[in-house]
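> Have a look at this prediction, sequence included:
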Amino acid sequence: MSLKHHFELMASYNQWMNSKVYEAASRLNETDLVKDRSAFFGSILGTLNHIVVGDTIWLKRFATHPSCTTSLREVADLPSPTSLDQIVSNDFRSLSEHRVFLDEKIIDWISELSDSDLDYVLSYHNTEGVAVNKRFSSLLLHFFNHQTHHRGQVSTLLSQAGEDIGVTDLLELIPEEVADV
């Protein structure tokens, strides 16, 4: 399996898990969604907002890759987040719709990448304004790992609120294959 196929798997996993998380969160009332649970981003809604903020920051950076300017154009045109704890939306429904939009863009964008695109060294400025040059494939690993990290936090917060999101293992999406003999 090529490196690109691994990223396609991660994009599918990201979409699948976000769907499960948002489905579980949708069963909570607004009070439970915004309740400060002493998490890094406070509440379930605060943490979900942070994941959207992080994804937006990274996707806007990725849109500067020469082969990504078209596939990520709609994301590149979004307003830039002003802080990592920014509330993109206090309305769960609109945040959920925005999450679906981002996940569809991620799936489409990753499917258009070539293996050679992954070797590109991306130049960008971090949130503190420091110039950075890093391999695109390594940044993609960070991008998907960041989402998984914070979704793990949300799954704990949901569990504390009495909602179980079910199986979260990537293993569920890894296809069965014929064994080498």
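Received it, and whenever you're ready, just let me know what you need.
> make it CA atoms for all contacts and neighbour counts henceforth
Fine.
> secondary structure element for the spatially most central residue of the chain?
Centroid-nearest residue in the chain: residue 147, 4.4 Å away (criterion: Cα atoms, centre = their mean). Assessed by DSSP states H and E, residue 147 sits inside helix 136-160.
> measure residue 61 to residue 41 for me?
Residue 61 is 23 Å from residue 41, where distance means Cα to Cα, to the nearest Å.
> For the chain, which segments count as helices?
Secondary structure of the chain by DSSP state H: the helices cover 3-26, 30-34, 44-62, 73-76, 92-112, 136-160.
> Name the stretch among these that sits most buried.
With neighbours defined as mean count of other Cα atoms under 10 Å, the helices of the chain peak in mean count at helix 44-62, which reaches a mean of 22.
> okay, now the one to match up with it:
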Amino acid sequence: MNGPRHIVLMAQYNAWMNAKLVEAAARLPAAEISRDRGAFFRSILGTLNHLMVGDTLWLRRFRTHPAGYATLDPVMALPVPSGLDERLYSDLPSLAIARQVLDAAITQWAVSVRACDLDHLLPYTSSAGKACARRFGDLIVHFFNHQTHHRGQATTLLTQAGVDVGVTDLVALIPDEA
């Protein structure tokens, strides 16, 4: 596995899956998207909002890396989340627009990450207010893993609501070189 190449692949997977989730959710009435389904972030919309919150917080931290990553400037214009369960977007159409902006920034940023950037210790403050410093490459792995984890929850909620999201496996994006 090549670090930068893997980051680009995960960014592509991220954008692909987020588009699939938004498209699937759009097949439901707004009341169903917002309905409390007993999930950790309550609803499909709550879960999709949490993904926006987590991505925004992490990307704002990533922007402080000495490499600069100007490709993350659009993230700096998004609302700053005040809590992990904050509903930044009250409806799917507004979330979908912001999701596209965020995913475009992630995709552009991923291409700019160099192997020499990955070992840098990135200092940041956690959502709980704790000062931390972790290896940047490990934080990127967490960033993409967090997305996959919560998209799995959203996929389950959509399936329970009778909506088939379709293929969700990363292998669908990996070129077959046979």
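Looks like it arrived, so ask away. Keep in mind that what you see is a predicted model, and the values were worked out from it rather than measured.
> Any idea what the TM-score is?
The TM-score (TM-score structural alignment, normalised by the length of the second structure) is 0.97; 178 aligned residues with a Cα RMSD of 1.0 Å.
> rewinding a little: thinking the residue nearest to the centre of the first structure is in contact with residue 50, fair?
No: taking contacts as Cα atoms under 8 Å, residue 147 of the first structure lies outside contact range of residue 50: 9.6 Å.
> Look up how far residue 27 of the second structure lies from the residue lying closest to residue 55 of the second structure once chain neighbours are set aside.
In space, and not counting its chain neighbours, residue 55 of the second structure is closest to residue 143: 7.2 Å by Cα to Cα, 6 or more residues apart in numbering. Computed as Cα to Cα, the residue 143 of the second structure to residue 27 of the second structure distance reads 28 Å.
> how about the helix holding residue 147 of the first structure, aligned to which bit of the second structure?
Helix 136-160 of the first structure lines up with residues 136-160 of the second structure when matched by TM-score structural alignment.
> Stretch 36-50 of the first structure too?
Against the second structure, stretch 36-50 of the first structure falls on residues 36-50 (TM-score structural alignment).
> Apart from its chain neighbours, what residue comes closest to residue 15 of the second structure?
residue 103 (5.4 Å).
> I'd say that neighbour and residue 17 touch.
No: using Cα under 8 Å, residue 103 of the second structure is not in contact with residue 17, being 10.3 Å away.
> Quick one: residues in contact with stretch 22-31 of the second structure.
33, 44, 91-92, 96, 158, 163-165 (Cα atoms under 8 Å, 6 or more residues apart in numbering).
> switch the cut-off to 7 Å
By Cα atoms under 7 Å, 6 or more residues apart in numbering, the residues outside stretch 22-31 of the second structure that reach it are 33, 96, 158, 163, 165.
> what residues are up against the fourth one?
Pointing back at residue 163 of the second structure there. Neighbours of residue 163 of the second structure in contact, by Cα under 7 Å, 6+ apart: residue 24.
> Distance check, it against residue 122 of the second structure.
Residue 163 of the second structure is 40 Å from residue 122 of the second structure, by Cα to Cα.
> Repeat that for the second one.
With distances defined as Cα to Cα, the gap from residue 96 of the second structure to residue 122 of the second structure amounts to 30 Å.
> Show me the contact partners of stretch 65-80 of the first structure.
57, 59-60, 62-63, 105, 109, 122.
> could you dump the residues you listed to CSV with distance to residue 71 of the first structure?
Formatted as CSV, the contacts of stretch 65-80 of the first structure follow (distance: Cα to Cα, whole Å):
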residue, distance to residue 71 of the first structure
57, 16
59, 10
60, 11
62, 10
63, 8
105, 8
109, 5
122, 17
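> Name the nearest of those residues relative to residue 5 of the first structure.
The closest of these to residue 5 of the first structure turns out to be residue 109 (Cα to Cα; 12.8 Å).
> who's in contact with the closest one?
71-72.
> how close does the counterpart of it in the second structure sit to residue 88 of the second structure?
Using TM-score structural alignment, the partner of residue 109 of the first structure in the second structure is residue 109. As judged by Cα to Cα, residue 109 of the second structure and residue 88 of the second structure stand 22 Å apart.
> what's the distance between stretch 158-166 of the first structure and the middle of its chain?
20 Å (Cα atoms, centre = their mean, to the nearest Å).
> Tell me how far residue 103 of the first structure lies from residue 177 of the first structure.
27 Å.
> swap in residue 121 of the first structure?
33 Å.
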